[in-house]
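# when you get a sec, could you give me coordinates for this:
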Amino acid sequence: MNNSSWTTTPVTASLLRGALDLEHTEHGVLPHRLPAWARAQIPDGQLAMAEAQPSGVRLAFRTRATSVELDTLRTKNAYVGAPPRPDGTYDLLIDGALFGQAATTGGNVLQVDMAAGTTETIPGPVGTVRFEGLPDRVKNIEIWLPHNEITQLVSLRTDAPVEVSPVPPGRRTWLHHGSSISHGSDAASPSATWSALAAALGGVELTNLGFGGSALLDPFTARAMRDTSADLISVKFGINLVNTDLMRVRAFAPAVHGFLDTIREGHPTAPLLVVSSILCPIHEDTPGPSAPDLGAMSEGRLRFMATGDPAEVAAGKLTLNVVRAELARIVARRAADDPNLYHLDGRELYGEKDFAELPLPDQLHPDAAAHRRIGGRFAELAFGTDGAFATDRGADADGPAR
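Below is the predicted model:
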């Protein structure tokens, strides 16, 4: 195709969904899932990396283009001693249906040594993602960015002009916060994380604040949720609090109350669903922290193990069963005064029978098939007739405080 037939469109916030902020860089723009003021309060590199990985973030536009090119600069993770991670996938959806998938080349590599606790960034060049053979008609396009690669957007080119694709009237927005599982760890592609699948089945717009390793009751995350427009809200807590050994049960309950109080400041009546962890046998009754299984890594396999002592639970250490019991108690108490607060035991999404059929490959994270199962179950339990997000319960939803 003659280069003169291409239209270059600046990537602006109006073309992006699922991002809370857009940072301008020397290469282009970098979508963030936490605002700049919150990022300034991040205490570690894990969350800084996770919030910059654009899980649930997608370009959305309307065009009759048959070819699309997107220049990006990715940052791909590599783990010392572990097998290479697959390239991140870009999913292109047309009118809500998956049309094609592609990957880019080049980019930076973040070399992570989990045993030593060190990282090193190896720079690389900008790459291009191409989609061709799109139907020659006016259509709504979404390009879901890789959920597991920091992605700077450099340039968008199409062989026909584009315009902003508005959210369909009446479609509700779902704001979700959780751990690496909500982030999409080991999902097949960005539109196939369990949260993206559940959003598609529920017919809602997703804003995903699932942060790998970082669902830790951080106050700045609660404030970001408070200030973000949403009709439906969910929070999923457990595994990160256990596997980081971050706090004891005495601090946990007040922190949960504070997190929910902050969300309610901006969303006083929106349906709010509190979800506990899916089954994770290594931490059901054994506290953290988690640690890489060095024996497995010497064999080229990534696996995790619990290093705590079950006897330490008596001294206040957290396990998944302790967290689940506390969350159920907290929600039951608050629901007496908050009729739009709901609870879901994460084992209803993935429990013992699921683990027997679809075990966690690294002992912490579900695989692609399990993501599909969890997404389907969440859609049924949350968006179904009796669920917290049933349509008739969304009538009184509210936006953020102004």
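# please make it C-alpha for all contacts and neighbour counts, starting now.
Noted.
# and the strands in the stretch 301-402 of the chain?
304-306, 341-344 (DSSP state E, counting those that start in this stretch).
# now the last one: how far from the chain's centre is it?
The one in question is strand 341-344. The chain centre lies 20 Å from the centre of strand 341-344; the measure is CA atoms, centre = their mean, to the nearest Å.
# please give me the structure for this one as well, since I'd like to look at both together:
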Amino acid sequence: MTHWTTTPIDTRVLRGALELERTAHGVLPHRLPARARRLFPDAYLARVESQPSGVRLAFRTRATAVELDVLATKRAYRGGPRQPDGVYDLLVDGRLTGQASAPEGRLELIDMADQSSTVRPGPPGTVAFTGLPAEAKDVEVWLPQTETTELIALRTDAPAEPVPDRGRRVWLHHGSSISHGSTAASPTQTWPALAAARGGVELVNLGFSGNALLDPFTARAIRDTPADLISLKIGINLANADLMRVRGFTTAVHGFLDTIRDGHPDTPLLVVSPVLCPVQEHTPGPLAVDPDSPGLRFRATGDPADAATGRLTLTVIRAELARVTTHRAADDPNITYLDGRSLYGEADFAELPLPDGAHPDPAGHRRIGERFAELVFGAGGVWSG
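Purely as a prediction, here's the structure:
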């Protein structure tokens, strides 16, 4: 008979979340604090900030078996099939050694037209990993990056304790669905997770699908979160949504950076422009599903000529971000600009095209993560120290 030890799920063993909400079942990790959540303009952001990209349990144990009780929220789009179950990645001493899913849970039915949804109740489930080595080891369980997950109980067949502080730098990254990892194979295979592993840093991933929109409450959350390194991948969602013109964009970028600097006056800050996305390089948004495509594929619906009047394209955004960063660098030696096409550009698109016209596949995530690690954390990189 297995003798289980239950470890409380709190900030001592949970990493990558900004806040834990107590629920009727357990705790729900959030990637934005309650004050920000009270200001959310729509349900879409509420959904994606609760999806625990980069959130993981980390503990030291001699256990050979680990069980995690969860209440997951699955997704389905009206008129389409249920999305695949989220994947839990098990790392032992930093190496991926197991994967599992929790088929049970709630089901959220989403209307893509307006992002409204309804939720059907469902039961909790258990994610189990067995056959672990019996010696002392550091264990991490990474939660599914696109599946809202309430954590109910953590059990091990030997005592578990928080992992001692290893003195690693904390890297906070903010970006869009690509940073969130919406099309990555699993939570440790998002490009930020891959880059963090190669760079030897602790990741806080504030990538929000469709919602990297220069919201002031997001800037305040970054301002108030301890971090040694901060990167901001800005632009593509603003073009996707056709949310701003260049005049408002420039002011909003300055305001976003000013707010972050209020809390992190000297923290190394990297501004990253969008990776290559041919459908929006020269064509403004909004982005829409292409009705003529046999599969899911996006297209930009604006008029390229309107870029001359201030509508945003990725080309316009890159030029403006480079100008803003250069301007600020005169008084801020710790701010740097990185052209996103150095992470994924024309040659990469030819080799690894975007399957839906907007998002990389798992191989694309690996390419971006490797490039970021090389250019930013590698020898001679922006943050090589």
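# thinking again about what came up before, most neighbours per residue, which of the strands of the stretch 301-402 of the first structure?
Among the strands of the stretch 301-402 of the first structure, strand 341-344 has the highest mean neighbour count (mean count of other CA atoms under 10 Å), at a mean of 22.
# so which bit of the second structure is that strand matched to?
Aligned using TM-score structural alignment, strand 341-344 of the first structure spans residues 335-338 in the second structure.
# in the first structure, point out the residues matching the helix ranked longest in the second structure.
Identified as the longest helix of the second structure according to DSSP state H is helix 246-263. Mapped onto the first structure using TM-score structural alignment, helix 246-263 of the second structure covers residues 249-266.
# distance from the matching stretch to the middle of the chain?
On CA atoms, centre = their mean, the centre of stretch 249-266 of the first structure falls 21 Å from that of its chain.
# compared with the second structure, how much does it deviate?
In the superposition against the second structure, stretch 249-266 of the first structure averages 0.7 Å from its aligned positions (mean CA distance after the TM-score superposition for the first structure).
# how about that stretch: buried residues?
Within stretch 249-266 of the first structure, the residues that count as buried by 16 or more other CA atoms under 10 Å are 249, 252-253, 255-256, 258-264, 266.
# how about the strands of the stretch 301-402 of the first structure in a markdown table, adding distance to residue 225 of the first structure?
Output for the strands of the stretch 301-402 of the first structure, formatted as a markdown table (distance: least, CA to CA, whole Å):
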| stretch | distance to residue 225 of the first structure |
| --- | --- |
| strand 304-306 | 31 |
| strand 341-344 | 16 |
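# just list the residues touching the aligned partner of residue 186 of the first structure in the second structure, thanks.
The alignment partner of residue 186 of the first structure in the second structure, by TM-score structural alignment, is residue 183. Counting by CA atoms under 8 Å, 6 or more residues apart in numbering, residue 183 of the second structure touches 359, 360, 361, 362.
# most neighbours, which of those?
residue 360 (24 neighbours; other CA atoms under 10 Å).
# can you tell me how far the alignment partner in the first structure of that residue is from residue 299 of the first structure?
Residue pairing (TM-score structural alignment): residue 360 of the second structure is matched to residue 366 of the first structure. From residue 366 of the first structure over to residue 299 of the first structure the distance is 21 Å, taken as CA to CA, to the nearest Å.
# what's residue 143 of the first structure aligned with over in the second structure?
Residue 143 of the first structure maps onto residue 141 in the second structure, by TM-score structural alignment.
# the helices in the second structure, which residues?
Using DSSP H, the helices of the second structure run over 34-37, 43-49, 177-180, 191-199, 216-223, 236-241, 246-263, 314-329, 346-351, 362-372.
# excluding its backbone neighbours, what's nearest the aligned residue in the second structure for residue 304 of the first structure?
Aligned counterpart of residue 304 of the first structure in the second structure: residue 298 (TM-score structural alignment). Excluding its sequence neighbours, the residue lying closest to residue 298 of the second structure (CA to CA, 6 or more residues apart in numbering) is residue 289, at 4.5 Å.
# same check, this time on residue 92 of the second structure
residue 139 (4.7 Å).
# elements contacting the longest strand that the first structure contains?
Using DSSP state E, we find that the single longest strand of the first structure is strand 67-79. Contacts defined by 3 or more CA pairs under 8 Å, 6 or more residues apart in numbering; DSSP states H and E place strand 67-79 of the first structure against strand 108-113, strand 127-132, strand 150-158.
# dump those to TSV, plus distance to residue 281 of the first structure.
Output for these, formatted as TSV (distance: least, CA to CA, whole Å):
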stretch	distance to residue 281 of the first structure
strand 108-113	25
strand 127-132	39
strand 150-158	31
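# which of the ones you listed sits most buried?
Most buried of these, by mean neighbour count (mean count of other CA under 10 Å): strand 150-158, with a mean of 22.
# mean distance, it to its aligned residues in the second structure?
With mean CA distance after the TM-score superposition for the first structure, strand 150-158 of the first structure averages 0.6 Å from its match.
# what residues does that strand touch?
So strand 150-158 of the first structure is contacted by 6-11, 27-31, 49, 52-54, 65-76, 145 (CA under 8 Å, 6+ apart).
# which position in the second structure aligns with residue 355 of the first structure?
By TM-score structural alignment, residue 355 of the first structure lines up with residue 349.
# who are the contact partners of the nearest residue to that match once chain neighbours are set aside?
Among residues not flanking residue 349 of the second structure along the chain, residue 276 sits closest, at 7.6 Å (CA to CA, 6+ apart). Neighbour list for residue 276 of the second structure: 340, 341, 344, 345, 346, 349 [criterion: CA under 8 Å, 6+ apart].
# wait, the third one sits on residue 275?
When you say that, I think you mean residue 344 of the second structure. Yes: assessed by CA atoms under 8 Å, residue 344 of the second structure is found in contact with residue 275 at 5.4 Å.
# buried ones in stretch 167-175 of the first structure?
Within stretch 167-175 of the first structure, judged by 16+ other CA under 10 Å, the buried ones are 172, 173, 174, 175.
# can you tell me what residue 18 of the second structure aligns to in the first structure?
Per TM-score structural alignment, residue 18 of the second structure is aligned with residue 20.
# er, residue 227 of the second structure actually
Aligned partner of residue 227 of the second structure by TM-score structural alignment: residue 230.
# swap in residue 199 of the second structure?
Using TM-score structural alignment, residue 199 of the second structure sits opposite residue 202 in the first structure.
# and its match, what does it touch?
379, 383.
# please name the nearest non-neighbouring residue to the residue most central in space within the second structure.
By CA atoms, centre = their mean, the second structure has its centre lying nearest to residue 180, at 2.6 Å. Leaving aside its sequence neighbours, residue 180 of the second structure sits nearest to residue 207 (CA to CA, 6+ apart; 4.2 Å).
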